[in-house]
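Visitor: Here is the input, now give the coordinates:
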Amino acid sequence: MEPSNNGSSSRLAPLENRYEDEVYGEPLKSKDLYKSTQPTSFLEPLALTDITSRSVNPTGISMSSGISAYMSSQASRFEDYLYQFAMQPTSGSKNGPLFSWFGDYVLAQSDKILEYWYFKPTNYKKQKFNQSVVDRLQSSNFTRWITLVDIGIVEAFVAGDTTQSSLHAFWLDYVGGAVKRELERGRAPLETQERRTDWIHFSLMKAMVVKSSNAYRLLQGITPTFLETMFSDPTLWPDESNFMRIPLSNILASENHELAFFTSVDSTFSMAFGLPQQVEYDSTIHFKHCSTSHQWAHNTPADFQILLTEINTCRDKSPNARCWRSIEQQLIMWQSRTGEHTFAESWMTVAWYAVQESWRLALLAYLYIAVCDIPSNDPRIQTCVNQILQVVETLKPRGSFKLHASLFIQYLIAGICARTEAQRKKVRDKLLSPNETKLWLLRASDFVPVLDHLWHGVAVDGRSIRWCDYMQSRETMLPV
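Guide: Sure, this is the predicted structure:
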C-alpha cells in the first residue's frame, strides 16, 4: 500500500534508515510521560493538557533529531505510542518503559477482540490463548510494537473508522520493513521463527486493506516465509509426512493463527481469482476436531476449508487432486455434528449450522461450475444459489457491535451463478456494504466490477454462463 499524500510520508521520513545498534531511532527523553498517560483506546486523541502540563514537547521525543515535524499537536494516542515503540530497541528487558501497563492493556484488548467474534464457543481455551499473548509480549520490544499496531487496526476496522487509513498504511509498511530487516540480520532460531511469523501476520493484515489484485502479489511474496516457518516446526508434521505437500489439517488444528490464516487466504484467493494456490496441500491427514481461534475469527469451518482447497486443486488438474465425484458425495452427504461445539448463546448454535450449510451449498455450486464445467442454468447450481441466499438471510447482525458473519465465498459464488435481478441486487448490495464486509478476508467491493462486467456482458438478461466467462470478466476488471 502506498502512503497517503496527506503529509504522512514526509513527516515520517526521519524514521527511515534508523536501524543501527538494534534501535529504530533516538531514545526518548521523557519515558514517564508514556507510563502515566495510559490509553483506554488507541483511537482516542491524545489530550494536549496531558503533555503541556509536563513541560515536554508534544511527542516526548528528542527534538535534536529533527523529529519535531513528525507529529502535530493533534496526533492520536495510537500514533504517539507507535512512535514510542519505534524509538525503542528491538530486543530488551521485559520491563521497558511501556511494559508496566502494556501487558494488562493488551490482555484487556485481546478479550475485547474476542467479543468481535460472531461466534463465542464456551469450549475455546481462552486461558491458553492469553498465556500465549503474555509469552509473546515478554520476548522483545519489537513484538510489543507489532501487537500495538495490530490492536489499533483491528479497533479501527470494528469501529468502521476510515479516518486513520493512511496512518495504518504507513505503519503497516514501516513495521513490515522493520521485520524484513530483522530477518535479513540473522538471529537465533527462536527469534527468527518469531520474526517470520510477524512477517506473515503483517503481510496478511495488509492484504485485507489493499486492492485485492495487489493482495494476491503480497501473498506470493510471503509464500517462501510461510514454507520456511513450516519446515522449521517439526510439531506441524505428522510421522511419515510427504514433505512436498503441506499438512493442512495439522495447521488448522494448531493455534498457530498466522499459518492457518495464510492457508485460508490462499485457498480463498485461489477460488476468487481462478489461480493456483501458492503451495500444494496434503488434505489426506485427518485431525481431531477442536475449537481453534482461526475458525471463530473468520467463520471458516475447518472441514470446508479443506474441501475448498481440494476443489481448487481439482479445478487446476493437479496430479494429486482428489476425484471430484468423491468431493461431491461428501458435500451431498454432509451432516452437522451435533454437540461438537457449545456456545455462549443459544442462537449461535443455529447460526453455526447456517454458516456450515452455506459453505456446503457454495462449495457444491463451485465444484459444478469450476471443475465439472456445468453451465450456471443447471438445476443443481440454481438450487444451490437459491438456498445460499435463503440461508445467509438468517444470519442477522448481532451484539452491540452489530457483528456480521464472514461470507465472502458464499456471496461471490451466488453472484457468479445468479440469474435474476433480485438475486444479483442482494449480492451486489452485500459486497458493497463496508459495515458488513469490514472483517472479511478480501476486500469484497473489488469484485463488484467483475460481477457487473459479467452480468452486463455474457450473463445479460439472466443468460447462462460458464466458469471461463467469469474468468474473462475477472481478468478484464481485476487483473493480477
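Visitor: Going by C-alpha atoms from here, please, whenever you check contacts or count neighbours.
Guide: OK.
Visitor: My read is that L364 contacts C384, right?
Guide: Yes. Using CA atoms under 8 Å, L364 is in contact with C384, at 7.4 Å.
Visitor: The two: which is more packed in?
Guide: L364 (25 against 22; other CA atoms under 10 Å).
Visitor: Doesn't the more buried one lie inside a strand?
Guide: No. Counting by DSSP: H, G, I helix; E, B strand; the rest coil, L364 is not part of a strand but helix.
Visitor: contacting residues around it?
Guide: Contact analysis of L364 by CA atoms under 8 Å, 6 or more residues apart in numbering lists E328, L331, I332, I381, C384.
Visitor: Would you map the strands across this protein?
Guide: Assigned by DSSP state E, the chain shows strands spanning 246-247, 281-282.
Visitor: The last one: how far from the chain's middle?
Guide: Its chain's C-alpha centre and that of strand 281-282 lie 21 Å apart, by CA atoms, centre = their mean, to the nearest Å.
Visitor: same for that strand, what does it pack against?
Guide: Packing partners of strand 281-282 (3 or more CA pairs under 8 Å, 6 or more residues apart in numbering; DSSP states H and E): strand 246-247, helix 248-253.
Visitor: Put together TSV for the ones you listed, with distance to L439 on each row.
Guide: What follows is the helices and strands packed on strand 281-282, written out as TSV (distance: least, CA to CA, whole Å):
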stretch	distance to L439
strand 246-247	27
helix 248-253	20
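Visitor: Make TSV from these and add mean neighbour count and distance to P58 to it.
Guide: Shown next, in TSV, are those (neighbours: other CA atoms under 10 Å; distance: least, CA to CA, whole Å):
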stretch	mean neighbour count	distance to P58
strand 246-247	22	50
helix 248-253	24	45
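Visitor: Quick one, which of those gets closest to Y470.
Guide: helix 248-253 (28.1 Å; CA to CA).
Visitor: what does that closest one rub up against?
Guide: 236-238, 259-260, 263, 281-283, 285-290, 292, 294, 302, 306.
Visitor: Tell me who's in contact with V134.
Guide: G103, L107.
Visitor: Next, the structure of the following sequence, for comparison with the previous one:
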Amino acid sequence: MPSSFSAIPTSGRDPLPQLVQRPPSIGNMSNGSTQLRPRLNFCSMDTHSSDGSSDEDDSSETAYTDNLASLVQQAGWSSSISGRSPSTCQLPPIIIPDPLISGTTVRFIMSQYEPLFELIIFKPAHFIMKTIKSRFIMRIISSNVVHWSMYLGATIFQSLLRDGELANIRGYLPLLDRFDRLCITQESNGGTGDVVDRLSAGLELAFLRYITSDTSAGYALVCRLAPMFLQLALADPSLWSRNPMCGVISLAHTLVSSRFELVRFAFMDAITSLILGVPPLINFDTSHPAIIDNEPHPMEWVHGCPSELIIVVVKINMWRYHDSGGQPCPEHLWRELEAKTWGWRPRGDYSQDKNSSRCVVRLAIQEGWRHTVLIYIYLGMCGLTSHDPRVQSSTQQISQLLKAIPSETAAGIHFWVPLVLAAICTRSEHQRATFHRAILRAGDNKAWLLRGDEFAAVLDGIWHGAAANGEAITWGDYINARKAAVRLGIPSGSC
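Guide: Reported below is the predicted structural model:
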C-alpha cells in the first residue's frame, strides 16, 4: 500500500489536481429556495480554483454528462443522466470510463469526502490524512462498484452541504435501491477481489441508507452483507479461530485485518447489536485477547472505541443472544468482563498535536466508552436496574465527560453511543434534557451509523413510560422502547 497520496497511479495523471466542488450533475436537486446553514457540519470549502476562476463552467459539465451518458448507453443500459431528478439517473453495473471521465469523478469524490474525513477521524486527521487518502483513492480506482457507490455518496454529501435542511436526499433512494441490488444479487466471478469490492460498496451504501432514509433500511442492508463478510473472512487463514471450541472467525484478528471492509463490518455488527438489541450477525471467537499494534488501527481512527472494549461488547452481545437462556449471567463471567473493562488503559501518542484541548477530548471519549461498556455489563448481563449505584456512577461519569466534548462538533459523533446509554439511565430531568439535545446535535452531522432523531424518540418513549418520574428501568425496558420507536421490519430468518 502506498504511504502517500501522491504515490497512487492514475493513468499517468496527477492524482491530486485541484479538487472540483461541483460535479458532473447526475440530477439537479435544487428547488430554488433560499439555502439554510447545512446540518452536515463539513468545514467550509473554497469553490474556486487557485487562480480565482470557477472550477468548471456549464459547458464542461454538459460535456461530461454527455460523455457519461454515452458510456452508459454503450454498456447497454438506458440513461437519463442529464435529467432533472436523481431518481431518473441509471448508472451501469459495469462500466470502464476513459481516463478523463475517471479522473473527473475521482476528483469530485475526494472533494466531497475529504471534509467527512476531517469530521469523523478520531485521531488528529492532519497527521494521518496522507494514509487515509491513499487507501481511499486506491479503493475508488480499483473497483467500478466502489467507484460509483462513492460517487453517489459524494453527490448526496454535496446536496447536504449546498441545500442543508432543504436537501431532497430521499430523492436518491431509487439509485440506492439499484446499487443495493447490484451489490447483493450480482453473481461473484469466483475471486475474493470481487467479494471485497461488493462488501466495500455495500457498507458504503448502508451508511448512505442511514443518512437518506432510516435505521431500518441501513440495518437491513447490513444483514444482507453478512454472507459476503463470512466468505471473505473464511478465505483468510490468518482470521481463523485459534480455539476449535469457539467460533470460526477470530474477532481479535479481524479487528486488525488489513482489509478495512472486514473491520468496518465487525464494528457495525457489534454496535448495532448493542444499541438496537438484536442478535449479532456473526458468531465470532472472542477468546483471543485484543491484538495491540504499535500503530493505531483505522478502526480507532474512525470510531474512537478501543479494540479491547469492542471485544467486551461483542462478548456481551453473544452471551445475551446465544448463552443466557433468559437467565442472569453467572457472577464469574460478568466479573471477568468488568475487570477487563476497568483494567483497560488509554494509549496513543498525541504528542504531535499541539492543541492540548483536543487530546483531552479524545481521552474523554475513550473514557466514555469504558463507562458505556460497564453500563452494558450491569444492565445487559447482570440484570440490574438503572438505579444500581454502579450504573448511576457510570452515568454520572459520562455526564461529566460530556462537558469536555462539544457535541455539535466531530467529537459528538464518537460520543453518541455513550450518550444513549447514559440517557436511558439518568434520573435527573436536567441531565435528560442535556443528553437529548446532545444526541440530536450529534445525529445532525449525519455521519454516524444510526440516526439521532430516531433515538431521541426512543428516549422520549422510555422517559414517559417505564422511566417516568425517575423510576428504575431494565435493559428489557430500553429494548421495548426501541422496538416501539424504531421498527426494523426485518422478516424472521432474514439476518
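Visitor: After superposing, what score do the chains get?
Guide: Comparison of the two superposed chains (TM-score structural alignment, normalised by the length of structure 1) gives a TM-score of 0.76, and 433 aligned residues with a CA RMSD of 4.0 Å.
Visitor: returning to what we had before: just put the strands of structure 1 in TSV and tack on distance to P121 of structure 1.
Guide: Listed next are the strands of structure 1 as TSV, based on distance: least, CA to CA, whole Å:
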stretch	distance to P121 of structure 1
strand 246-247	26
strand 281-282	28
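Visitor: Any idea which of those strands gets closest to R474 of structure 1?
Guide: strand 281-282 (25.0 Å).
Visitor: which residues in structure 2 does the closest one align to?
Guide: Counting by TM-score structural alignment, strand 281-282 of structure 1 pairs with residues 284-285 of structure 2.
Visitor: Tell me the mean distance between that stretch and structure 1 once they are aligned.
Guide: Once fitted to structure 1, stretch 284-285 of structure 2 is off its aligned match by 1.9 Å on average (mean CA distance after the TM-score superposition for structure 1).
Visitor: what's the answer for stretch 128-142 of structure 2, then?
Guide: Mean for stretch 128-142 of structure 2 is 3.7 Å (mean CA distance after the TM-score superposition for structure 1).
Visitor: Quick check: buried residues in that stretch?
Guide: M129, K130, T131, I132, K133, S134, R135, I137, M138, R139, I140, I141 (16 or more other CA atoms under 10 Å).
Visitor: Can you add distance to Q231 of structure 2 and give these back as CSV?
Guide: Shown next, in CSV, are those (distance: CA to CA, whole Å):
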residue, distance to Q231 of structure 2
M129, 31
K130, 31
T131, 27
I132, 26
K133, 27
S134, 26
R135, 22
I137, 25
M138, 22
R139, 19
I140, 22
I141, 23
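Visitor: between those residues, which is nearest I169 of structure 2?
Guide: Distance to I169 of structure 2, by CA to CA, is smallest for I140 among these, at 22.6 Å.
Visitor: residues contacting the residue lying closest to that closest one once chain neighbours are set aside?
Guide: In this structure, I140 of structure 2 finds its nearest non-sequential neighbour in H147, 4.6 Å apart by CA to CA, 6 or more residues apart in numbering. Counting by CA under 8 Å, 6+ apart, H147 of structure 2 makes contact with V106, R139, I140, I141.
Visitor: These in helices, which ones?
Guide: V106, R139, I140, I141 (DSSP state H).
Visitor: from these, which two are the most distant?
Guide: V106 and R139, at 10.6 Å, using CA to CA across these.
Visitor: Hmm, V312 of structure 2 is touching Y376, no?
Guide: No. Counting by CA under 8 Å, V312 of structure 2 does not reach Y376; the two are 9.8 Å apart.
Visitor: ok, these two, which is more surrounded?
Guide: V312 (24 against 21).
Visitor: Just give the closest residue to the aligned residue in structure 1 for that one, not the sequence neighbours.
Guide: When structure 1 is aligned by TM-score structural alignment, V312 of structure 2 is paired with L307. Spatial nearest neighbour of L307 of structure 1, excluding adjacent residues (CA to CA, 6+ apart): I327 at 7.4 Å.
Visitor: what's in contact with stretch 380-388 of structure 1?
Guide: Against stretch 380-388 of structure 1 from outside (CA under 8 Å, 6+ apart): 358, 361-362, 364-365, 368-369, 376, 410, 413-414, 417-418.
Visitor: Okay, buried residues for that stretch please.
Guide: Within stretch 380-388 of structure 1, the residues scored as buried using 16+ other CA under 10 Å are I381, Q382, C384, V385, Q387, I388.
Visitor: So which residues of the stretch 301-450 of structure 2 form helices?
Guide: 307-318, 331-343, 356-376, 389-402, 410-414, 416-425, 429-444 (DSSP state H, counting those that start in this stretch).
Visitor: Between those helices, which one is closest to T474 of structure 2.
Guide: When those are compared by CA to CA, helix 416-425 sits nearest T474 of structure 2, at 9.0 Å.
Visitor: Find me the equivalent region of that closest one in structure 1.
Guide: So helix 416-425 of structure 2 is aligned with residues 408-417, judged by TM-score structural alignment.
Visitor: Now do that stretch: distance to the chain's middle.
Guide: 20 Å.
Visitor: how much does that stretch stray from structure 2?
Guide: Overlaying structure 2 shows stretch 408-417 of structure 1 at a mean distance of 1.4 Å from the equivalent residues (mean CA distance after the TM-score superposition for structure 1).
Visitor: what does that stretch contact?
Guide: For stretch 408-417 of structure 1, contacts defined as CA under 8 Å, 6+ apart pick out 268, 272, 358-359, 362, 365-366, 376-377, 381-382, 385, 388-389, 423-424, 427-428, 430-431, 440-442, 444, 447, 451, 454, 465, 470.
Visitor: Stretch 186-195 of structure 2: which residues count as buried?
Guide: Buried, per 16+ other CA under 10 Å, within stretch 186-195 of structure 2: T192, D194, V195.
Visitor: and of these, the nearest to N355 of structure 2?
Guide: V195 (41.5 Å).
Visitor: The closest one against M228, yeah?
Guide: Yes. If you go by CA under 8 Å, V195 of structure 2 and M228 touch, sitting 6.4 Å apart.
Visitor: Tell me, how many residues neighbour the spatially closest residue to H298 of structure 1 that is not a sequence neighbour?
Guide: Nearest residue to H298 of structure 1, sequence neighbours excluded (CA to CA, 6+ apart): S406, at 6.2 Å. If you count neighbours by other CA under 10 Å, S406 of structure 1 ends up with 20.
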